[in-house]
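Engineer: build me a model from this:
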Amino acid sequence: MITEHLPLYGLRLRTPRLELRLPTLDELGQLASVACAGIHPPEDQPFSEPWTDQPPERLGLSVVQHHLQKAAEWTPQSWSLNLAVLYEGEAVGIQDLGARDFAVARQVHTGSWLGRAHQGKGIGTEMRAAVLHLAFAELGAVSAKTALIEGNARSEGVSRRLGYRHDGVEVISNRGRRALERRMRLSREDWEGHRTVAVAVEGLEACRSFFAAEDADTP
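Structural biologist: The predicted model follows:
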């Protein structure tokens, strides 16, 4: 079984409505189709890297290739956990949790996307709460960071509900136009003060060393 060699495939995060785990190849194909069906209005570009501007035949392939690349490049010193988000048994988006030199810095970063048909249901908040629980409660993180393009009200709303605070801005080019990218940071204390989603974790012990969590000091 794959989990004997890559135990990350046995990791499960469960919330009241969602299951988050590494996708099967068929589910990865479903996610590619979800992305092609639309993640945001075509007139907007909420990502600093405009990967959704690709034509559909390239967009779906890029979803598959990106996921496989991140799995292939994984090391305990630099990792990116790209979890499929399953809602009512259907793959509806991706929630990422990543870190560099986690054993020392104990800081993570998050990113995500969700099919438009599934937005506005609170799924975005629930899926990020799941990986924040993994980071803080299970792996011993002390902070988490994320970033958003100014005007992305949905992403900022999720961050605020979970306790993030503004942490500066960067001026970037977005579709050839000047835009502000707002950094946001979540401390362990603010995470603890904004926990509202119950999260259950399965299969972590078998893959704890993949996160370099064994080397992290107790918070």
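Engineer: going forward, measure contacts and count neighbours with C-alpha atoms only.
Structural biologist: Fine.
Engineer: enumerate every residue touching residue 19.
Structural biologist: With contact taken as CA atoms under 8 Å, 6 or more residues apart in numbering, residue 19 is in contact with 12-13, 85-87.
Engineer: from those residues, which is closest to residue 151?
Structural biologist: If you rank the contacts of residue 19 by distance to residue 151 using CA to CA, residue 85 comes first, at 24.6 Å.
Engineer: now the other sequence, so there's something to compare against:
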Amino acid sequence: MDPWPLWQLALRTPRLELRPDDDAGLLELVEETLLGIHPPDRMPFGVEWTDAPRESLGPTTLRHYWSERAAVTAQRWSVHFLVRLDGRVIGVQSLSAESFGVLGEVGTGSWIGLRHQGRGIGTEMRAAVLAFAFDHLGARAARSSAFDDNRASHGVSRRLGYRPDGTFTQVRRGVPATQTRLVLARADFARPGWQLAVTGVTSCLPLLTGREPAE
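Structural biologist: Okay, here's the model as predicted:
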């Protein structure tokens, strides 16, 4: 039995390859982080991690993904797929779940480097993990959220078929800001015009779904 089957998992779209984080890839991710993810006058994240001093941003990024990887269990997991374009890491697409075997729901979150934005990559990489969740894990619904002024994220959600599911307010850089929750049922998924290629999934199923693969 493979002690860490996620190493073998890979999702491939027409332009991208997504694999769960590895240490070499995380070093590339830090490089992309330091090149910039969003304009300094904007904050798209609920956790304001990009406001950390530049000298601590790299170590903080590594510790976060290491801790998330170490905490993966069949009951609660977050898989952070490193997104590669032309073989280089340009961002991360996260897929998470809690009590997946009972609830059948996943959550998503993502970012890509500022220099790669505006090319449809965000839609392509989220469509990849949604197709993986619905078609390979058997998810019934996917959830996300975004600040109301994060037009790019909301644009991705609309294109893929999400619908609003309420709002909540949180403090962002010292002032209140509204986020909209979004939900996507499997039947409402606006599938892209390409097929996702997946390898290495069978050995991951017990860890991600709590179920053994069918013979």
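Engineer: that older thread, of the contacts of residue 19 of the first structure, grab the buried ones for ChimeraX.
Structural biologist: The following ChimeraX line selects those of the contacts of residue 19 of the first structure that are buried, judged by 16 or more other CA atoms under 10 Å:
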select :12,13,85,86
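Engineer: kindly list the longest helix within the second structure.
Structural biologist: In the second structure, with assignment by DSSP state H, the single longest helix is helix 54-70.
Engineer: just tell me the aligned range of it in the first structure.
Structural biologist: Aligned using TM-score structural alignment, helix 54-70 of the second structure spans residues 56-72 in the first structure.
Engineer: just the residues contacting the matching stretch, thanks.
Structural biologist: So stretch 56-72 of the first structure is contacted by 28-29, 31-33, 35-36, 51-53, 79-82 (CA under 8 Å, 6+ apart).
Engineer: so how far is residue 102 of the first structure from the residue nearest to the spatial centre of the first structure?
Structural biologist: With distances taken as CA atoms, centre = their mean, residue 96 lies nearest the centre of the first structure, 2.2 Å away. Distance, residue 96 of the first structure to residue 102 of the first structure, by CA to CA, to the nearest Å: 15 Å.
Engineer: out of everything not next to it in sequence, what's closest to residue 107 of the first structure?
Structural biologist: residue 143 (4.9 Å; CA to CA, 6 or more residues apart in numbering).
Engineer: and if you look at residue 109 of the first structure?
Structural biologist: Once flanking residues are discounted, residue 109 of the first structure sits nearest to residue 145: 4.8 Å by CA to CA, 6+ apart.
Engineer: counterpart of that neighbour in the second structure?
Structural biologist: Mapped onto the second structure by TM-score structural alignment, residue 145 of the first structure lines up with residue 143.
Engineer: one more: residue 188 of the first structure?
Structural biologist: When the second structure is aligned by TM-score structural alignment, residue 188 of the first structure is paired with residue 186.
Engineer: does its match touch residue 140 like I think?
Structural biologist: Yes - look at residue 186 of the second structure against residue 140 with CA atoms under 8 Å: they come within range, at 5.4 Å.
Engineer: shared neighbours of the two, which are they?
Structural biologist: With CA under 8 Å, 6+ apart, residue 186 of the second structure and residue 140 have common neighbours residue 134.
Engineer: look at the two and report which has more neighbours.
Structural biologist: Neighbours were counted for residue 186 of the second structure and for residue 140 using other CA atoms under 10 Å; residue 186 has more, 20 against 17.
Engineer: how far away is the more buried one from residue 106 of the second structure?
Structural biologist: 11 Å.
Engineer: which residues do these two both contact?
Structural biologist: Here residue 186 of the second structure and residue 106 share the contacting residues 139, 141-142, scored by CA under 8 Å, 6+ apart.
Engineer: out of these, which is nearest to residue 112 of the second structure?
Structural biologist: If you rank those by distance to residue 112 of the second structure using CA to CA, residue 142 comes first, at 20.2 Å.
Engineer: dump the residue contacts of that closest one.
Structural biologist: By CA under 8 Å, 6+ apart, the contact set of residue 142 of the second structure is 105-108, 130, 183-186.
Engineer: and it, what helix or strand is that in?
Structural biologist: strand 141-147 (DSSP states H and E).
Engineer: quick revisit: wait, isn't the residue nearest to residue 109 of the first structure in contact with residue 184?
Structural biologist: Yes - in this structure, residue 145 of the first structure is within contact of residue 184 by CA under 8 Å, at 5.7 Å.
Engineer: so what's the gap between stretch 70-84 of the second structure and the chain middle?
Structural biologist: Offset of stretch 70-84 of the second structure from its chain centre (CA atoms, centre = their mean, to the nearest Å): 9 Å.
Engineer: start to end distance for it?
Structural biologist: Start and end residues of stretch 70-84 of the second structure are separated by 23 Å (CA to CA).
Engineer: brilliant, that's me finished.
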